[in-house]
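Trainee: Dropping the sequence and predicted coords here.
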Amino acid sequence: MDTTIAYESKNLIDAEQVAAYLLENPDFFSKFPQLIENITIPHAHKGSVSLVELQGEKLRKKVRSLSQKLNQLTFIAKQNEVIYRVYTELNLRILKCTNLDDLKFILEEVIQENLQLSSVILKPFKGAHALPEIQRRLFIEKRFKRHKFFFGRLSDHERRLLFADQEANSVALLLIGDLGELGILAIGSKDPGHFNPDMDTLLITQLQQFLGVLLPKMLTA
């Protein structure tokens, strides 16, 4: 074997070795700045561009992406603040209610107008407008197996039982009472994805607790 060829083959550097060296020495191009402008990289739309141009373009894309994420977070924070204020006002107003009709009116007015939701139904389990026992069992056995709330979509039959002809493409259902013995608050949205199992429950379960305190007094009055 030719000793010259053997020597050269031992000293060949492949692309992986170059890449590994540059990763281990990130300041390489600061030591050899003259190389940066001479290196060209194929670009799908611009032909060949310099390393500086490519790095600049990537940096601009990263800044745009971060800016979009920041705007999204700001928008969500503003939405959450609005929702928090609506629920705070609602809880204060229902505390002043003295009868079931007033309570239903306040729930409908605040939730439908301020949160732009399509329907609000309060179905007590006792009294003249009580939900029939067979329907009560249907919802408790099907929708409240693990929790005293349900977020998502109902079957057409279930939706008609609670909402009649009102729109409710996704719903929030809350059992009222420590044992869920007082009634159901049903809130409907036109948006099929508005209420979903992954949504935060803090504010709506606070409303559930307020109603659990108020309803017993109204149902026995």
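Mentor: The structure has been received and is ready for your questions.

Trainee: make it CA atoms for all contacts and neighbour counts henceforth
Mentor: OK.

Trainee: those helices in the protein, which residues are they?
Mentor: Secondary structure of the chain (DSSP state H): helices at 3-10, 15-24, 28-31, 51-94, 100-114, 133-143, 156-163, 202-220.

Trainee: List the contacts of residue 218.
Mentor: Contact analysis of residue 218 by CA atoms under 8 Å, 6 or more residues apart in numbering lists 98, 99, 100.

Trainee: Buried residues in stretch 116-127, which are they?
Mentor: For stretch 116-127, the neighbour count (16 or more other CA atoms under 10 Å) marks 117, 118, 119, 120, 121, 122, 123, 124, 125, 126 as buried.

Trainee: another one to put next to it:
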Amino acid sequence: MSKKAEELERMEGKIASYLAKNPEFFERHPELLENLKIDHKIYGSVSLVERQILNLRNRSHDLQERLTDMLDNAQVNSDLLMKCSQLAVGVIRAESRQQVADTVLEELRRHFDIDDCQLWLCDNDEDLQRVNYSDSDTLYKLTDQQFIHKDPVCGRITESISQLFKSDKKLQSYALIPLGDGAEDGLIALGSSNVELFTADMGTLFLRFIGDICEACLAKK
């Protein structure tokens, strides 16, 4: 860097420091604002005031978009909560394990926009209809999951995980809801032909709620 460039940089630093400490400077010298010009990628050379107005408009637009997204998400979450509540009420009212299983499968298929729903249990003390049975080791191999802390997992369908389903449709995404610690009691497998319905980074709070309700009701009936 040349000596002149270094001197210019020091001077600019002093100016910037002074303006930062004296924000009222331009209030005392409003004529400077009218003469200052700043390059803008879209509108070319604009005054500082015009640049501030454009920035405020952009910020307003961004905030409006964020608010719209928040409202949309709130509506989606409200709908999901209502559906989960209906499922919970139905499962709690069930008088047998068979009714619990039937209610879970019917409610999930009817209200959650999925193409396939399978209930897998590791306890085969009784032969429930519409229920699949397997040992936990086999489920671990098929899913390649350990289900830490009962957290559901979601993602793209793999050849291995596709064996959990019976749908004739080409499933693209899945959600696996463990029942019991480490899915020791089984799991609920949800499959969708929509690749974006279940993603690895999605929130699983409502799925966890469904799993906890089903696990508790299956254990008590």
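Mentor: Yep, it's here. The shown structure was predicted, so the numbers you read here are calculated from the model rather than taken from an experiment.

Trainee: returning to what we had before: selecting buried members of the contacts of residue 218 of the first structure in PyMOL, what would you type?
Mentor: A single PyMOL command suffices to select whichever of the contacts of residue 218 of the first structure are buried according to 16+ other CA under 10 Å:
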select buried, resi 100
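
Trainee: Any chance of TSV for the contacts of residue 218 of the first structure, columns distance to residue 86 of the first structure?
Mentor: Listed next are the contacts of residue 218 of the first structure as TSV, based on distance: CA to CA, whole Å:
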residue	distance to residue 86 of the first structure
98	21
99	22
100	21
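
Trainee: Looking at the contacts of residue 218 of the first structure, spot the one nearest residue 142 of the first structure.
Mentor: residue 100 (26.8 Å; CA to CA).

Trainee: so who does that closest one touch?
Mentor: 215, 218, 219 are the contacts of residue 100 of the first structure under CA under 8 Å, 6+ apart.

Trainee: if I look at it, how far off is residue 38 of the first structure?
Mentor: Taking CA to CA, to the nearest Å as the measure, residue 100 of the first structure falls 80 Å from residue 38 of the first structure.

Trainee: Check residue 202 of the first structure too.
Mentor: Per CA to CA, residue 202 of the first structure is found 59 Å from residue 38 of the first structure.

Trainee: how close does the counterpart of residue 202 of the second structure in the first structure sit to residue 205 of the first structure?
Mentor: Matched by TM-score structural alignment, residue 202 of the second structure corresponds to residue 199 in the first structure. Going from residue 199 of the first structure to residue 205 of the first structure by CA to CA gives 12 Å.

Trainee: Repeat that for residue 54 of the first structure.
Mentor: Separation of residue 54 of the first structure from residue 205 of the first structure (CA to CA): 51 Å.

Trainee: Same question for residue 70 of the first structure.
Mentor: According to CA to CA, residue 70 of the first structure stands 29 Å off from residue 205 of the first structure.

Trainee: out of these two, which sits in the busier spot?
Mentor: Using other CA atoms under 10 Å, the more surrounded residue of residue 70 of the first structure and residue 205 is residue 205, with 16 against 12.

Trainee: Between residue 202 and residue 38 of the first structure, which is the more surrounded one?
Mentor: Between residue 202 of the first structure and residue 38, residue 38 has the larger neighbour count (other CA under 10 Å), namely 12 against 9.

Trainee: distance of that one from residue 75 of the first structure?
Mentor: For residue 38 of the first structure relative to residue 75 of the first structure (CA to CA), the value is 44 Å.

Trainee: repeat for residue 110 of the first structure
Mentor: Going from residue 110 of the first structure to residue 75 of the first structure by CA to CA gives 22 Å.

Trainee: Which one's more surrounded, these two?
Mentor: Taking neighbours as other CA under 10 Å, residue 110 of the first structure and residue 75 compare with residue 110 leading, 18 against 12.

Trainee: give the contact list for the aligned partner of the more buried one in the second structure.
Mentor: When the second structure is aligned by TM-score structural alignment, residue 110 of the first structure is paired with residue 107. Contacts for residue 107 of the second structure (CA under 8 Å, 6+ apart) come out as residue 87.

Trainee: again, but for residue 95 of the second structure
Mentor: Taking CA under 8 Å, 6+ apart, one finds residue 221 in contact with residue 95 of the second structure.

Trainee: ok, of the contacts of residue 218 of the first structure, which one's closest to residue 63 of the first structure?
Mentor: Proximity of those to residue 63 of the first structure (CA to CA) peaks at residue 100, which lies at 54.2 Å.

Trainee: which one in the first structure is aligned with residue 94 of the second structure?
Mentor: In the first structure, the residue paired with residue 94 of the second structure is residue 97, using TM-score structural alignment.

Trainee: Number of residues surrounding that match?
Mentor: Neighbour count of residue 97 of the first structure, defined by other CA under 10 Å: 16.
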